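> I'd like to go over a predicted model; first the sequence, then the structure.
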Amino acid sequence: MKKIMIIGSPGSGKSTLARHLSELLHIPAYHMDSIFWQPGWVPIKRKKLVEETKKLMEKDTWIIDGNYSATMDIRLKEADTIIFLHFSTMRCLYGITKRRLQYHKQTRPDLAAGCPEKLDWEFFQWVRKFNKRKAPHIYELLTNYPDKQQIIFKNRSQLQKFLQDSS
């Protein structure tokens, strides 16, 4: 595992896992959210997101968390390991609610400065619908990469066991 891609619903713990694996494997972690969002929650242009992602792909090792369909294929092609956190909708809704409370009026470590944590109805609905609308497409994409190590976690217990076994 030298080039690790972590995907899954918001609130599943992608960024937390990226930080843990970074410490464990001594591989730098990058967060797509911190690339995409500029201060004040201003998104960068798609072309710039693709350019920045391609720069990361040139590195010898990396852990990148985030979905972002504009760069999904680029990362899937370059990754040697793909981790999909496919947790229940309730678990992910809990995750986004918990982090909203934890980082109230603060910026999370995996975001660019000037992006204080927020939770609006639109984002809540996006997370609520992720497993029905987005997860099937992710599984479809994964079938195109049978040569890649694919690790799919369905719950936190599986993930915790993996982390314990990797220590």
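Done, it's in. On a predicted model such as this, the values are computed, not experimentally measured, just so you know.
> from here on, contacts and neighbour counts on C-alpha atoms
Will do.
> And residue 1, how far from residue 151?
Using Cα to Cα, to the nearest Å, one obtains 11 Å as the distance from residue 1 to residue 151.
> Overlap in contacts, the two.
Common contacts of residue 1 and residue 151 (Cα atoms under 8 Å, 6 or more residues apart in numbering): residue 81.
> can you pull the buried residues of stretch 154-165?
Buried residues in stretch 154-165, counted by 16 or more other Cα atoms under 10 Å: 156, 159.
> Which residues does that stretch contact?
Applying Cα under 8 Å, 6+ apart, the contact partners of stretch 154-165 are 85, 86, 87, 88, 153.
> Who wins on neighbours among those residues?
Among these, the one with the most neighbours (other Cα atoms under 10 Å) is residue 85, at 25 neighbours.
> Wait, that one touches residue 11, no?
No. With contacts counted by Cα atoms under 8 Å, residue 85 stays clear of residue 11, the gap being 9.8 Å.
> here comes the other one, which I'd like you to weigh against the first:
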Amino acid sequence: MASPSCDAPRGRPVRRIVVLGSPGSGKTAFCHRLAVTTALPLYHLDDLYWSPGWSRPGEREWDRRIRALCALPRWIADGNYAGSAEPRARAADLVVLLDRHPLLCAAALVRRSLRLRRSAQGTEARGTPPRGGPGRRRTARGTARGTEYVPRRLRDSGDPPVLSLTALLRKALLFRRRDLVVIHDVLRRTGAPVRRCRTRRQAAALLTELGGPGPYPPPWEEDRTAGHQDAGPVAGPPPGGPPPHETGGRSARTTVTPCTCPGSATAPSLWRST
């Protein structure tokens, strides 16, 4: 597997980036910053996967959503979902693997859970009405989460932001022994260019590299040459257009929606190189 010091692909623009890593590794904060520095649309896999009540899509529907994402000409894909990692890695120009120490990831998960809880308690104390009006169901944890990422459908429906902190901690502590083994196999099979970042400093340096001038043209120039590389129908709007809206019921074409969470409004300071 590629080392953290390997060069990002320079022969062609980086239009599709997969970001993988343990829960608590900082994937989402990294992706928000990456979206700002590269002007690429960001797609959280949790947004595509989870529905209100923490319900899961069927296998066929999930496969359709992943294929719809991979067919788009430009994206950042935030999330593991190891079972669907191979098509994303094959479509990607670059795979970023955030491989922080499991104990650091677990500590970050606990801190995030405490922040979400404090935010919810502050909302309850102020008596802020739940999102969507007085008829919307309120959960025990409240609905205001500041700029913390919560899957879109769960955020809009007022579901608890964390299904099980214990499960997330277990996943973080066992990530290198379980998920990372599967991810390594996928990356070896696909031969995708990989940048592995073990520290925040390495991740910050990569952000600077990918967002800097040089061989990476502006997005409006990238899209002029994307047609011959991205054959087949595109599930979504043309770059620069309005985000697609998901439709109910069965549809001949699945659409996916870019990030709309509060954290996307500003570039998080977590990955600043200072």
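Here it is on my side, so go on. Bear in mind the structure is a predicted one, so any value in this text is a computation, not a measurement.
> Could I get the TM-score for this pair?
Comparison of the two superposed chains (TM-score structural alignment, normalised by the length of the first structure) gives a TM-score of 0.90, and 166 aligned residues with a Cα RMSD of 1.7 Å.
> quick revisit: mind checking which of the contacts of stretch 154-165 of the first structure are in strands?
85, 153 (DSSP state E).
> any idea which of the contacts of stretch 154-165 of the first structure is closest to residue 62 of the first structure?
Taking Cα to Cα as the measure, residue 62 of the first structure sits nearest to residue 85 out of the contacts of stretch 154-165 of the first structure, at 17.9 Å.
> how about the closest one, what's its partner in the second structure?
Taking TM-score structural alignment for the superposition, residue 85 of the first structure sits opposite residue 98 in the second structure.
> shouldn't its match be in contact with residue 19?
Yes. Counting by Cα under 8 Å, residue 19 is a contact partner of residue 98 of the second structure at 7.5 Å.
> Now the common contact residues for those two.
Contact criterion Cα under 8 Å, 6+ apart; residues shared by residue 98 of the second structure and residue 19: residue 27.
> and residue 89 of the first structure, how many residues sit next to it?
If we define neighbours as other Cα under 10 Å, then residue 89 of the first structure has 19 of them.
> how deep is the nearest residue to it once chain neighbours are set aside tucked in, by neighbour count?
With Cα to Cα, 6 or more residues apart in numbering as the criterion, residue 89 of the first structure has its nearest non-adjacent residue at 5.9 Å, and that residue is residue 128. Using other Cα under 10 Å, residue 128 of the first structure has 18 other residues around it.
> Matching residue 128 of the first structure against the second structure, which residue comes up?
Looking across to the second structure (by TM-score structural alignment), residue 128 of the first structure lines up with residue 173.
> what sits against its match?
Neighbour list for residue 173 of the second structure: 102, 103, 105, 106 [criterion: Cα under 8 Å, 6+ apart].
> Let me know the closest of those residues to residue 62 of the second structure.
Distances from residue 62 of the second structure to those, taken by Cα to Cα, are shortest for residue 105, at 27.0 Å.
> Which of the helices or strands spans that closest one?
Assigned by DSSP states H and E, residue 105 of the second structure falls within helix 102-126.
> Past that helix, which element shows up next along the chain?
On the C-terminal side of helix 102-126 of the second structure, the closest following helix or strand by DSSP H and E is helix 152-157.
> Quick check: which helices or strands does that next one pack against?
Counting contacts by 3 or more Cα pairs under 8 Å, 6 or more residues apart in numbering; DSSP states H and E, helix 152-157 of the second structure packs against helix 45-49.
> tell me which strands and helices the helix it packs on is in contact with?
If you count contacts as 3+ Cα pairs under 8 Å, 6+ apart, helix 45-49 of the second structure packs onto helix 152-157.
> Next secondary structure element downstream of the helix it packs on?
On the C-terminal side of helix 152-157 of the second structure, the closest following helix or strand by DSSP H and E is helix 165-173.
> That next one vs the first structure, average distance?
Comparing helix 165-173 of the second structure with its match in the first structure after superposition yields a mean distance of 2.0 Å (mean Cα distance after the TM-score superposition for the first structure).
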